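Student: Kindly return the folded structure for what I paste below:
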Amino acid sequence: MLHPIAPDALQQRLASGEMLLIDIREPDEYAREHIIGARLIPLNAIDAEDLTVEHSRAVCFTCRSGNRTAIAAARLLAKGFPESYALEGGLDGWKKAGLPVHFNPRAPLDLMRQVQIAAGSLALAGAVLAATVSPWFILLSGFVGAGLVFAGLTGFCGMARLLKRMPWNRASLA
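Tutor: You can find the predicted model right below:
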């Protein structure tokens, strides 16, 4: 298990240079907002990352809320740091403690939030159109629901892939 560390204690250890902070979120999430000084190593790429030169320091892993870090604790501990921590509450806990973050308002929302907005909008539009125009529009809501179930079962989200190709998302990751 990763040892929990409070945001204020982490800030002190980061300031002294004795600790490395690794953000395991996706690049689109990191581009929008992150803790100043955090190093981005997405969870899906952490196994390929050689961090042996960093083993002289303790490490703290973080994500948005702390959930991804807790779920991936065994993988993160396997990186071999003598001291491994998880930021309590993740980025949300850091902000709640009133500590500074780098925020880029021009960066797009993270991809999963875009999917939620698009899927919710399509499902709502289908329901409203079914009630006001034609009952056949309920198929739109059903199609979106089926797509979400498929994405959950397989890990493949066609809507996320489509949104990732949109101009506003390509520009932020380049």
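Student: C-alpha from now on. contacts and neighbour counts both.
Tutor: OK.
Student: In this protein, where's the longest helix?
Tutor: helix 111-132 (DSSP state H).
Student: and for the next helix or strand after that helix, what are the contacting residues?
Tutor: Sequence-wise, the next helix or strand downstream of helix 111-132 (DSSP states H and E) is helix 138-154. Identification of contacts with helix 138-154 by CA atoms under 8 Å, 6 or more residues apart in numbering yields Ala119, Leu122, Ala123, Leu124, Ala125, Gly126, Ala127, Leu129, Ala130, Phe156, Cys157, Gly158.
Student: one more to line up against the first:
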Amino acid sequence: MLSHTITPETLHDLLDSDQKPAVVDLRLPLDFLVHTEIIPGAQRISPREIVANPDMLSKDQDYVLYCTCPGDDSSGIVLETALKMGFLRVKMLAGGLEAWKQKGYPVAPYDKPFRLDVQ
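Tutor: Next comes the predicted model:
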């Protein structure tokens, strides 16, 4: 799995380059009550949605997944599932959103409506 992990520094550099990956925030709605910010440009998709409908991702696109779980649990589960399904251009942000913020990289308020389901 280490080869499918990316550091905040590397992601920051990629987001400023022509090789910009799609960034996916995997947090559940309850997580947004505590952490209300998101990496600018990231798309929030629940892990359950991706596992249930893998066609929402393209095998030709680079993706970086992140969450706020201790030990990157959600990102790790989705990464492992994606790799088994043949999505080889997927990486997990080491340390998730907290590591990104600790480096002083930008975050934006998450202001899209969401339902508070806990699944």
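Student: Quick TM-score on the pair, please.
Tutor: For this chain pair, the superposition-based TM-score is 0.72 by TM-score structural alignment, normalised by the length of structure 2; 108 aligned residues with a CA RMSD of 2.7 Å.
Student: returning to what we had before: quick one: buried ones out of the contacts of helix 138-154 of structure 1?
Tutor: Ala119, Leu122, Ala123, Ala125, Gly126, Ala127, Leu129, Ala130, Cys157 (16 or more other CA atoms under 10 Å).
Student: Return the distance of Gly104 of structure 2 relative to Ile39 of structure 2.
Tutor: As defined by CA to CA, to the nearest Å, Gly104 of structure 2 lies at a distance of 12 Å from Ile39 of structure 2.
Student: Ile41 of structure 1 corresponds to which position in structure 2?
Tutor: Mapped onto structure 2 by TM-score structural alignment, Ile41 of structure 1 lines up with Ile45.
Student: burial count for the spatially closest residue to that match that is not a sequence neighbour?
Tutor: Leaving aside its sequence neighbours, Ile45 of structure 2 sits nearest to Leu26 (CA to CA, 6 or more residues apart in numbering; 5.5 Å). When neighbours are defined as other CA atoms under 10 Å, Leu26 of structure 2 has 25 of them.
Student: Structure 1: which residue goes with Leu26 of structure 2?
Tutor: So, by TM-score structural alignment, Leu26 of structure 2 is matched to Ile24.
Student: just checking, its match touches Pro42?
Tutor: Yes. Between Ile24 of structure 1 and Pro42 there is a contact under CA atoms under 8 Å: 4.3 Å.
Student: Report the contact partners of the residue mapped onto Gly76 of structure 2 from structure 1.
Tutor: By TM-score structural alignment, Gly76 of structure 2 lines up with Ala70 in structure 1. The contact partners of Ala70 of structure 1, taken as CA under 8 Å, 6+ apart, are Leu2, Ala86.
Student: do you know how far Ala70 of structure 1 is from Leu2 of structure 1?
Tutor: Distance from Ala70 of structure 1 to Leu2 of structure 1, by CA to CA: 8 Å.
Student: any residues in contact with both of those two?
Tutor: Common neighbours of Ala70 of structure 1 and Leu2 (CA under 8 Å, 6+ apart) are Ala86.
Student: quick one: what helix or strand has the most centrally placed residue in structure 1 in it?
Tutor: When CA atoms, centre = their mean is applied to structure 1, the residue found nearest the centroid is Arg25 (4.0 Å). Here Arg25 of structure 1, judged by DSSP H and E, is contained in no helix and no strand.
Student: what sits against it?
Tutor: Leu40, Ile41, Pro42, Leu43, Thr62, Cys63, Arg64.
Student: can you pick the most crowded of those?
Tutor: Thr62 (28 neighbours).
Student: any idea what that one aligns with in structure 2?
Tutor: Match for Thr62 of structure 1 (TM-score structural alignment): Tyr66.
Student: Double-check that match against Leu26; I have them as touching.
Tutor: Yes. Using CA under 8 Å, Tyr66 of structure 2 is in contact with Leu26, at 6.0 Å.
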